[in-house]
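Peer 1: return atomic coordinates for the entry below.
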Amino acid sequence: MIRTRNSIIFIVTITCLFLTACNQISLENLFGNLSGKPQAPQVLRLTADADPPDLDSTTTLDGNSFNVLNNVMEGLTRLDGNNHPQPAMALGYPDISKDQKIYTFRIRNAVWSDGQPVKAQDFEYAWKRVLNPATQSKSAIKLYPILNAEEYHTGRARAEDVGVKALDDRTLQVTLKHPIPYFLNLTASATYLPQRKDIVEKFGENYAKSPDKMVYNGPFVLSDWKHEQSYRYKKNGNYWDKSRVSLDQVDVKIVKDYTTAVGLYLSNQLDVAPLNSRIYEAFKNNKDRVTIMRGAVMFMMFNTQNKFFSNPKIRKAFQLSIDRQQLVHEVLNNGSLPAGGMVPPTITAYNGRPFRNQTKDYLAFDPVKARQLLREGLKEVHLNQVPERLILNVNDDERKRIALFLKKQFEENLGVRVLINPLQLRQKIGMEKNGQFQFTLLRYIGDYNDPMAFLEIATSKSKVNFGRWHNRTFDLFILKSKSNRIYKERNQDLIKAEEIIISDAGAVPLYYEAQSYLQKPYVKKLYRHPIDAEYSLKWVSIEGKQSQSK
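Peer 2: So this is what the prediction gives:
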């Protein structure tokens, strides 16, 4: 009763704030152009849930840092509003050899924020710095498609053996191990950004620790960084495409609490605010709500070294006992979608079409079949009953709600009792790496826009295949797809590979993750991306609003 009353109070309060905010916006939009005042600066106001911890593109791994780097730096390509890679520092698309292994990029006539030219050597230096074993970069794997990149990173080759060469200041040649259809997508990611050797060496360990200890070649520069409070982007006057950048400034507040962010939004102190599942319901039908699908899947992984979960019929029983529609509509209630396979609908295939549309949804809800498979599986592993202690590991955060839902599903649909084990992230990962779990709940965000990003994690040699699931046919399909130059055939092999992992319940996908926001209607062309950086500010404009609170 108390919880219901508090929810009502929260929704009423939020609604009142929203109506007040709408009235203010309407007055500004109606009379702003009649006041005779000069055009206000183009300023966008956002939030982040934490400081960007690492703006060194050779080592960074977190989303907040990706977001900053995507807007103050620029690689050979940049993702557009349709998430397609467009030439950025590259002057047009590269020349590609007949065997599809050699890419030759021409570097456009662009300069860094300090006026120095951007050179092909800046890319060669940065990429080899990622791969240098001394850097200890955990993102080096993103460069492994390049010839001898993995070998150099693991101490089996020299830097000069790596297939990236600056032929001159304006020409960069990249040689791949095998042809891959998604290489241009990779060049838009943080790991593939350029760096200036003189700047990195000048600041040493302090490189990129503050705005004045790095240089920029993107649409904005970073300024006024007050750690744990806020940071600011300002338009880069030296950016090669500055005429297409409308924003003069972007102010980002560090706001860790969703309710606080929404309050700031409704009082006109923010132009965009994130929503979590608890707040989503209050704004579900609001015209300001924007929901986008991430390139992320939530799934269960079983420890197949465990006698009970070594049986595919038992794993399949758990897979069939979950009502994913109920999970996304009653528990998450934030726009997320029930999973039909491992690959999210935002991921495209070689032909530019969503991979999900070229395959089928394999996951069903069938409690009757689930109980039958459980009985058959128990006989096959010579067990008279389900083990008394079945433990599901989960992060000690909002994902506990998902685990509790699963617990109830297993009890109602399988007659199986499950204990929930909430763990801090570091402890949970440690247990998974050491195989000290029965089954676990995992969230995976793809490293690049290709089905392979979500399927190769289940191969026998994958470092994140914590459950040690193994299927020889699956491994062969993935191995073949990594070097297959016939992309249509490769696509069919990846479809078959996904079918195998679902059929054998090597992993059990639950849902595809959505993220919702409140966004003022005068904010235009704020493009969001499913993987790597969440958004691009280059094309954003403020239209229909004459003034903003500073």
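
Peer 1: only C-alpha atoms for contact and neighbour calcs from this point on.
Peer 2: Noted.

Peer 1: please enumerate the strands of the stretch 251-400 of the chain.
Peer 2: In the stretch 251-400 of the chain, the segments counted as strands under DSSP state E, counting those that start in this stretch are 272-275, 289-302, 337-338, 391-395.

Peer 1: for Asp168, find the nearest of those strands.
Peer 2: strand 289-302 (36.8 Å; CA to CA).

Peer 1: what's the closest one packed up against?
Peer 2: With contacts taken as 3 or more CA pairs under 8 Å, 6 or more residues apart in numbering; DSSP states H and E, strand 289-302 sits against strand 439-445, strand 508-519.

Peer 1: could the ones you listed be laid out in CSV, adding mean neighbour count and distance to Val394?
Peer 2: Listed next are the helices and strands packed on strand 289-302 as CSV, based on neighbours: other CA atoms under 10 Å; distance: least, CA to CA, whole Å:
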stretch, mean neighbour count, distance to Val394
strand 439-445, 19, 5
strand 508-519, 23, 14
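
Peer 1: dump these to CSV, plus distance to Phe454.
Peer 2: What follows is those, written out as CSV (distance: least, CA to CA, whole Å):
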stretch, distance to Phe454
strand 439-445, 8
strand 508-519, 11
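
Peer 1: tell me which of those lies nearest to Tyr280.
Peer 2: Closest approach to Tyr280 among the helices and strands packed on strand 289-302 is made by strand 508-519 (7.6 Å; CA to CA).

Peer 1: C-terminal to the closest one, what's the next element?
Peer 2: Later in the chain than strand 508-519, the nearest helix or strand by DSSP states H and E is strand 523-524.

Peer 1: for comparison, sequence B:
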Amino acid sequence: MKKRRVTASILCVVLATATVLSGCGGKKVSDNNTGNAKDGIKTEGSAEPAVYKKLYGAEAETLNYLTSSADVSHRIGANVVDTLVEYDNKGQIKPGLATDWSYDEASLTWTFHLRDAKWVDNTGKEAGAVTAQDFVDAMKYELTPENESANVQNLFGIIANAENYYNGLVYNGGADKDGTIWQPVDFSQVGVKAVDEHTLTYTLEKEVPYFLSSLVYVVYMPAYGPQLEELGKDFATAADKMYYNGAYYLEEFSPQEKHIFKKNSLNYDASLVYIDEIQEIYNAEYNTIGPEMVKRGEVDYAELSSDILDDWMSSEDTKNLISRERPKTSYSYFYCFNFNPQFDAQYEPENWKKAVNNENFRKALSSALNKTKEVAVLESASPDDFVINSITPPEFTFNGEGTDYTKVGDMANLTQTFDEKKAKEYRDLAKKELLASGVTFPVKVLMPYNPSEVNWDKECQVVEQQMESLLGNDFIDIIVEAGPADAFLTEVRRNGKFAFMKCNWGADYADPETWTDPFYQKKGENGYELGYKYGNIAKAIEDGTPSSDAALEYFTLVDQAKEIKVDINARYEAFAKAEASLVDHAFVVPFSISVSKYLANKLDVFEGQYAPFGVSNLRYKGQHLKDHFISMDEYKANRDASEK
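Peer 2: Okay, the predicted model is just below:
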């Protein structure tokens, strides 16, 4: 499959000169741009609006896109709040709320000129104009500790004085646990300014090669300033407690009941919004109920699990209802080992802690994981197409010479981790070492899953059977356990209630540094901040375990790579060395890119916005509601057309 390359050299050109891009907004159109079918699309003049209906099974923890880091919350924010720039359906950057922009290398300052745009309430009524101050106020809100933004660290070291301002509020002249003194800083010193109503500037802390691409992430979204000031922490706690400037406004948000999105006719790009209403209906059993509702014509979208796919493909009634997700390199899946277990005593957390800090034990599990067999649960025809050997997916980004980052430096040496012979060798070495340290066998390996994710339970069963069979159930006892469907991220991963679990990460910007964010922990004078990062690798250093040197090696290599700002090839080489160290020491096990789910869907997924980072892929803007479900032949034709 052909894919468009976003090369680092292109991003460097943006930084090397004062780049200016411009564009014009769409013309104003009627609310209902649907109607008579043309190529299966409802077109203008219809008496009925285009209404897209689907079920969902995991509820957003909050509507507050400024504070949430959860994908399920970002899906809402992405459709109701616009960003400064956007990406089209071919992955090319285009104007969004900004019509043009420029960069001054000497002052490290980006300048954006905003178009005329409007905020609306949850009835679609105009609430105010979008101004540069809305971006300033949104960032100040994020940098206010009492608002507890999970995204705030994305601003540290990027926006001038963002970290100083935040920590100045936290410590108010006092010292943090590392002994660093943080004096109060006035917000006027933070590198975000409203020059006038339509001119916004960001001044950077340092040279940031990927800054422009990061603007499609939630941390740089605006919010209506007067409303933020009025509501404070109550902002975005309900549909009527936030304003909207995106393609849609959220008319109704009834948790674990329904979400109703309505087309925002006051959006500057309303002519490119072809679906008038989106109805998302909650059902905890949506995985099983959705396909049946498709057959009854009650919904326009459903994910098809592996246990029904063969029947659907062989049935004349359903075989032409099947298509797939758009392939994407924006997400990577990998297995994490947890170095700071907080699960119940019945799963023997202290025993696990000793075992996981033994590198041969981790390598035994890493080498025993047959990735192809597990991916086959989701994709039986060609599972190896989705298996990866690194955390960063192939074709995510390219260095200045156009070389795929996964082929740069030490990354090129990462190969398939599954090896039955090595797995047994590592097991035998680990068992000898761990017995000497007092570990009891079998080691209990708690492996939870989110029941709202199609087929994850089946994947876990395959992993349990395959790994226990290879390593022996006298060595490990993998315990598969369903976690909560709602707030799984918070309740399970962030609270450390797992031993070994499949995790994922979505890129926030077009640079290898984004793939260090789940694991890298900054060291202070008194240790590392624990609790939020995947697996809490730094716990090995704090506890002085046998894995402390390897963990320190990774963090040091990341620090060194981050310091390389201008020489992109050297920067990529350095990050490649760090990622290879992370994988070689088996702190994580690379697994797969996103396997394109099989769907029944009335949307052409290749019409939507696309970028391997940020929230672009979550938007409905640009997609037409068809009067039929997309078949696999139509899906392939649409894919081929999108690559031309």
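
Peer 1: hmm, back to that, how about the helices and strands packed on strand 289-302 of structure 1, which one is nearest Gly155 of structure 1?
Peer 2: Among those, strand 439-445 comes nearest to Gly155 of structure 1, with 28.3 Å by CA to CA.

Peer 1: and the contacts of the closest one?
Peer 2: Here strand 439-445 of structure 1 makes contact (CA atoms under 8 Å, 6 or more residues apart in numbering) with 294-303, 391-395, 403, 454, 467, 531.

Peer 1: at 7 Å instead, please
Peer 2: Outside strand 439-445 of structure 1, the residues within contact range by CA atoms under 7 Å, 6 or more residues apart in numbering are 295-303, 391-394, 531.

Peer 1: next: stretch 282-290 of structure 2.
Peer 2: Here stretch 282-290 of structure 2 makes contact (CA under 7 Å, 6+ apart) with 55-57, 256-258, 302-303, 454.

Peer 1: of those, buried ones?
Peer 2: Buried subset of the contacts of stretch 282-290 of structure 2 (neighbour count, 16 or more other CA atoms under 10 Å): 55-57, 256, 258, 302-303, 454.

Peer 1: format the residues you listed as CSV; extra columns: distance to Ile93 of structure 2 and secondary structure.
Peer 2: Converted to CSV, those look like this (distance: CA to CA, whole Å; DSSP: H, G, I helix; E, B strand; the rest coil):
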residue, distance to Ile93 of structure 2, secondary structure
Leu55, 31, strand
Tyr56, 30, strand
Gly57, 32, coil
Gln256, 36, coil
Lys258, 33, strand
Ala302, 30, strand
Glu303, 30, strand
Val454, 32, coil
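
Peer 1: ok, so of those, who is nearest His624 of structure 2?
Peer 2: For these, the closest approach to His624 of structure 2 (CA to CA) belongs to Ala302, at 17.0 Å.

Peer 1: so what does that closest one match up with in structure 1?
Peer 2: Matched to structure 1 by TM-score structural alignment, Ala302 of structure 2 sits across from Ala273.

Peer 1: how about Pro291 of structure 2?
Peer 2: Residue correspondence to structure 1 (TM-score structural alignment): Pro291 of structure 2 is matched to Val262.

Peer 1: from Asn334 of structure 1, how far out is its match?
Peer 2: Counting by CA to CA, to the nearest Å, the separation of Val262 of structure 1 from Asn334 of structure 1 is 15 Å.

Peer 1: go on, Cys16 of structure 1?
Peer 2: For Cys16 of structure 1, the distance to Asn334 of structure 1 equals 22 Å [CA to CA].

Peer 1: neighbour-wise, which of the two wins?
Peer 2: Between Cys16 of structure 1 and Asn334, counted using other CA atoms under 10 Å, the more crowded position is Asn334 (22 against 12).

Peer 1: can you count the residues close to the closest residue in space to the more buried one that isn't next to it in sequence?
Peer 2: Among residues not flanking Asn334 of structure 1 along the chain, Ser277 sits closest, at 5.2 Å (CA to CA, 6 or more residues apart in numbering). The number of residues packed near Ser277 of structure 1 is 17, by other CA under 10 Å.
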